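>>> next come a sequence and a model predicted from it.
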Amino acid sequence: MQLGMLDSSRRTIAGVILAVAALVLSTFAVSTPEAQAAPEDDWVETTLASMTLEEKVGQLFMTHAYGTTADTQDPADVAANQELYGVDNAQELIDKYQVGGIIYFAWTNSVQNPDQIARLSNGIQDAALAQPSGVPSLVGIDQEGGIVARIGPPATQLPGNMALGAGRSASDAQTAAAINGDELSAMGINWNFAPVADVNVNPANPVIGVRSFSENPRLAATMTAAQTRGYTSAGVAGAAKHFPGHGDTATDSHTGLPVIDHTREEWEQLDRPPFQAAIDAGVPAIMSAHISVPALDPSGDPATLSEPIMTGILREELGYDGVVITDALDMAGASATYGNDRVPVLALKAGVDMLLMPPEFDVAYNAVLDAVESGELTEERIDTSVRRILTLKHDLGITDDPHVDPAQVPAHVGTPDHLATLQSITDRTTTLVRNHRDLLPLPAASPGRDDVLVTGWGVSTTQTVADKLVERGYDTTVVETGTNPDEATTRDVARQAKQHDLVVVTTNRAGLETQQGQAHLVNRLKRTRTPVVAVGVRDAYDVNQFKKVDAYLATYSYTAAALDSLVRVLVGELDPTGRLPVTIPRKNSQRALYPYGHGLEY
């Protein structure tokens, strides 16, 4: 009986009895459900308390391993793993270091097909559960959609962030993420490093570009929050990246350390909103950027290693207490200033929780252990990050059973419903930027007429466009010209163009200095007097490299769905409804050639 329920008229016992009653009350209070530790806290704290320092440090790392299976004996994969880690395969890597997670890439032979991926994931979980701590593994991937998709068909291919930005639908963005998450989860992948929350305000950005939703921070914030919710609904952790914002740089952090010269006020207005929106939407992870932002930290250190940014701004100002993971530490932006033994320690001191792909794994792992032994890092600091990592694993539900059923993969991956939904979403993103004299839509094909030359970038891209035109009765010739066609190729294609009724030319980053041949090709084609339809199949900005072509469309990616939408727009089966999510500036100018929000319809 609770003491608080006793009637005051009956409390006539001596004070000593009251003291005893108070003791009973306190004992009861501790045992009530409200005062008991939550199941999550109980598992996390019990597991953490049982772990050795070496096991805790292992949890701080995510890296890659070569092989189609966790116990691969393929000679090439074994040789690659031996060179990196001194082990044969992922199973031995986990045995040696008790790593907290494994990340998949095509070049590590991790993602050959959905069934193989599911079995690899199960093998990784078997190895993780066999460790003394019995903690399951995070399995991560960069399956952003569009131009960044580690798993190809039959997995459903998302249209990519900038395409979704062109569609302007938060509902579509959330649905796309939910479909992506459902398919990843079926393959045993529980962490997707998406969405990209960077606001791409620099058309020359070499590393973000169409991976961003928009140059508009409000649109980027809306889409980032929507995709965060989509991944969460599918039981997959998302990761907003790359904090504090990688959208305004002309340097690739894979090859150097970009410097973002935004003022603090500009950062608040441009870069912060999508990350704040992700946090407000409950994003379970944020990935740091290897960029220097002097207005946020004048030291010049990359944000990944910056305590003022990772702790002062992200943790304290934005109030974020989820997992923070670095971008890959083998990128030049991370190692430009400090050695491979210092970067992991400095990242942890800055406030990061998880260390992704250090270039010398054994050096990094032992550097963290040595830092604890020397007192530079305390074990309490390690516990703080491990606690967040364990909480993420518990919240994902993988602490009960992390395995997946390979037999169920076909019921989730690349299903007709998923493909149809993503096609419908993609159909709302294709953007008609220019349509001189209403060249588009094309008239219906007729025998002996409408001979189309399909040329430009992309062997598969040009052939796919041509095949879809043939299906609709057009005669086509395909001449793929590569990323930087030379003068002889350009002359030959222009000569052929004169023999055709129409030219469709695809471009991919024609504004790059090393790919100017694409722009020369389009401009030469324009001089043939044969009507020219140019298509930017990646960056919408390409159009500022051309003299005024007859028509220009932006698809933002070259997925099968994007090319299907493109051809249906060309022939009038689909009305283009996408709107530019970025401003296209004039060449060598800040003035707008086509403004944000521009888009034509039929």
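Here it is on my side, so go on.

>>> from here on, just use CA atoms for contacts and neighbour counts.
Will do.

>>> contacts for the helix or strand where residue 76 lies?
Element membership of residue 76 [criterion: DSSP states H and E] is helix 75-85. With contact meaning C-alpha atoms under 8 Å, 6 or more residues apart in numbering, helix 75-85 is reached by 65-67, 72, 87-89, 93, 108, 360-362.

>>> show me which of those residues is closest to residue 452.
Nearest to residue 452 among the contacts of helix 75-85, counting by C-alpha to C-alpha, is residue 108 at 40.3 Å.

>>> the closest residue to that closest one other than its chain neighbours and residue 106, how far apart?
Leaving aside its chain neighbours, residue 108 sits nearest to residue 66 (4.5 Å; criterion: C-alpha to C-alpha, 6 or more residues apart in numbering). Note on residue 66: its distance to residue 106, by C-alpha to C-alpha, to the nearest Å, is 10 Å.

>>> excluding chain neighbours, what is closest to the one residue sitting closest to the centre of the chain?
Of all residues in the chain, the one closest to the mean position by C-alpha atoms, centre = their mean is residue 194, 3.2 Å from it. Excluding its sequence neighbours, the residue lying closest to residue 194 (C-alpha to C-alpha, 6+ apart) is residue 239, at 5.1 Å.

>>> got another one to weigh against that:
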Amino acid sequence: MLAVALLLAAWGPAVQPVRAQSDVPTQVRRILEKMTPEERVGQLFLVSFKGRQTGPSSPIYDLIVNHHVGGVVLRAANDNFTGPDGTVGDTYQLINGLQKNAWSSSQMELVNTATSSVYTPQFIPLFVGISQDGDGPPYDQILNGLTPLPNQMAIGSTWDPNLAQSVGATLGQELSALGFNLLFGPSLDVLDVVQAETGEDLGTRTFGGDPYWVGEMGKAYISGLHTGSNHRLAVIAKNFPGRGGSDRPPQEEVATVRKSLEQLKQIELAPFFAVTGSAPNEEAKADGLLASHIRYQGFQGNIRATTRPVSFDPAAFEQIMGLPQFQSWRNQGGIVISDDLGSQAVRRFFDPTGQAFDARQVARSAFLAGNDVLYLDNFIASGDADTYTTIVRTLEFFATKYREDVVFAQRVDASVARILTIKLRMYGAFSLEATTPPVDRLGQVGKSQEVVFQVAQRAATLLSPDPTELNVSMPRPPDILDRIVFITETVSQQQCSQCTPQEFFPASALESAVLRLYGPNAGAQVINFKLSSFSFMDLWLLMNGGAPEKTETLAQELKLTDWVVFSFMNTNTARAESQALRQLLAERPDLVRNKRVIVFAFNAPYYLDATDISKLTAYYALYSKQPAFVDMAARLLFQEQTAVGALPVSVSGLGYDLITAMSPDPTQVIPLMIDLKPSESEAGVPAVPTQDQSTPELTPTPEPEPTFKVGDSLPLKTGVIYDHNRHPVPDGTVVRFLFTFGGDSSTVQQIETTTVQGVARAVYRIQSPGLMDIRVTSDPALVSTQLRLDVGAGQAAVVLEITPTSPTTPTVEPTETLTPTPQPTPAAEETSEPPAANAAGWLLAMGLAWGSGFGALYVGRRWLTPRWSLRLGLCVALGGLAAYALLLLVDAPQWRVEGLPFLRLVGFVGIGCLLGAGTAAAWRQLIRQRAQA
């Protein structure tokens, strides 16, 4: 524990001095020595408040000025934001006003009620926190004005830490421009258990289901947050120690997970290790952790023993924080913030009857468990009038406890020292100017859409079928003659209770994107009157006997349409309409039979099962509903772009297992080479002499190949080993270097090592002369480059590379379209066969004529009787054939186009088809006139 002296005698004789420890930074110690118990205790609390009033008559003003709370959290549910217009500017002013309140308390003299002495509080900037998970509602607090960033699963599906860093930098820059200096995020939960049937799982609020890659993306995202905010944003990674395996929402009830500490270290805790003690640099290191209220059964190996919620269990908390990665990070000033102590889950745990919620003891328990900061939202004790009353009483209770209990005071001082360290790290010195960002930075907020579109392009994933089968089931995009019905699971939200409701994902979202990109003003691939949009509620009413006036239009459109395109979120028992797609596929497949059915998942990709997916033409995951992802869906539908993302979680309905997907691809040939590092001479490898840099060489001297003899160490490394999705395998993947001697495959030695950034290394000491073959495997990848070294007694030899035999299972590569090189065509003699008369010309003419005939028959069915549509098709085909026959009679040099021998054929047949169509029209008109006569 850190401790600081309480040497101010004016605070009263009840306060015992506390010995200061040397590991407290000097600047922190000086600030802390001047703080009263009330000021110290206040720093422990992070509170929320209702509305936007921050003046002297408001409760939040009193909590900041007179009770010295250390921070506030802004939430949409508390009406802290305006909208949809002016959200950014109003938020900037609100935060500026809150910091001015903290500053104003340092400009006045206060009376210590315990001693009647007068003192002036110090200015300590507030933490101003927010949770902004991406993807708009329901998990973003600010819904307007900021760049519409994607959720974490969309980022995770790109498998690109650079994009994670770019998104983090955008969010960090924009939040800090508004004045925020604390972010609850990112989530480092590992989604290893999917609760798709309830719709209450983590969904898209996680980077994925593999602990290594969640850690890698988390490090990059946190680096971006720090650099984007110019290191003025405290990043609080959540939800420590991990709730990816929980089976219920944490706000409603404390979840219980059956895992031991050893299991937690392998999965849940691994990403948190990556951003604390194992972080590669300060930018990638989280400033704090948000401790969730979650219980563990079998935590210490006894499956019959269950912890209290970790955020309230000192023994479990201490055991976790005692792990080396967390201990070193904690010693460097890392803080732990409790999750909301006023949540329904906490109330139900401590007060199952709803009769006696003792808020002060709950806060004390959370603090003594090990949390440095206590987050209070809707925190109200039984019998209290409001949250303000409860918070004031809790602060007073802590201050009294501080004066009376030296051990408690030491714990408070240690936590306050960590808090002050982080605030000083952000601002250098405490002044109002330092905490107020320049107002001109607001002009850059909301202007980073390019990075969002990059994520959308890289994230989009084809779930079913595979690309080869898709070319068969969906050989072409919709065209101008096709009807398309869009059915969308809509999302609406308000920025505040009095704000205008907004449609963030309206029923017409995808149709609007299609018209903008492919409509009459953008290439005319589709026309307005052939597109129609409906909501999932409309479909649910149709499926469940809704009023005919509300369902008749949809039923008629489904009957006539060629394409049905669903924009799908998730399934949730609380929203009956969310089940409409699955109900349609299960109960009324006739409504979409013989139609192309496309599903775009704008949320997590695992809500449909294998039977549902088997009934679809194509199933794509977009993960996020932000506008750039809707545009990407439109481009996928019209086959302008292909889906290149890869699933970051297991999906049972697809038979996709993430662990298998991230294992080495068995179809690859693993590169194997000599590891010519700068330290190779230290390993016994003869160093290659370097040229004198002061004397320039016009012709560089070729470097000699290294040679090895008995007694030397042979340094080896692989190239990058790829998984099934062509990404580098996770760190820690097992690799075996195999050594065969004298050509006898029965005598094999091996060195087992693991990968770092997809590459494995090993060093082998040559012990005896003779022939040695070296190869490498990483199950299930068993083929590699082979190295051969034939060392003679007392002689050095060069390592030779042997080309390996290709793996049994060939790698499926995209089909490459080759462009033939144009060859000069000799001029045809007058006596040569006319091009139209050869086999190619005949086939082309037949295809054009009969193809046009069948096309006319198909189109005619929409407006004509079956008999007349047949007549139309025959007339068109016969007209084309007649024109081809005429061409054979008159085919002469003057009709031929140089370099395009078949152009006149196409022209003749096309004109004949049009004349045939005209003949059919005249015939039909003649029949009508006779009938009228």
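Thanks, I have it. The structure presented is a predicted model; accordingly, all values stated were derived computationally and were not measured.

>>> if we can go back for a sec, which one of the contacts of helix 75-85 of the first structure is nearest residue 427 of the first structure?
Nearest member of the contacts of helix 75-85 of the first structure to residue 427 of the first structure, counting by C-alpha to C-alpha, is residue 108, at 33.2 Å.

>>> tally up the residues packed near the closest one, please.
17 (other C-alpha atoms under 10 Å).

>>> then residue 533 of the first structure?
Using other C-alpha under 10 Å, residue 533 of the first structure has 25 neighbouring residues.

>>> which residue in the second structure aligns with it?
Applying TM-score structural alignment, one finds that residue 533 of the first structure aligns to residue 598 in the second structure.

>>> ditto for residue 121 of the first structure
Taking TM-score structural alignment, the alignment pairs residue 121 of the first structure with residue 95 from the second structure.

>>> what of residue 155 of the first structure?
Match for residue 155 of the first structure (TM-score structural alignment): residue 146.

>>> chain neighbours aside, what residue packs nearest to its match?
residue 446 (4.2 Å).

>>> alignment lookup: the one you found to the first structure.
Counting by TM-score structural alignment, the partner of residue 446 of the second structure is residue 414.

>>> in terms of helices and strands, where is its match?
Counting by DSSP H and E, residue 414 of the first structure is part of no helix or strand.

>>> what's around it, how many residues?
20.

>>> isn't it up against residue 152?
No - counting by C-alpha atoms under 8 Å, residue 414 of the first structure does not reach residue 152; the two are 10.1 Å apart.

>>> ends of stretch 151-158 of the first structure, what's the gap?
11 Å.

>>> again but with stretch 520-531 of the first structure, I slipped
End-to-end for stretch 520-531 of the first structure, by C-alpha to C-alpha: 16 Å.

>>> the residue nearest to residue 146 of the second structure contacts residue 149, correct?
No - counting by C-alpha under 8 Å, residue 446 of the second structure does not reach residue 149; the two are 9.6 Å apart.

>>> now residue 442 of the first structure. Nearest residue, chain neighbours left out?
In space, residue 442 of the first structure is closest to residue 571, 4.9 Å off (C-alpha to C-alpha, 6+ apart).

>>> residues near the one you found, how many?
17.
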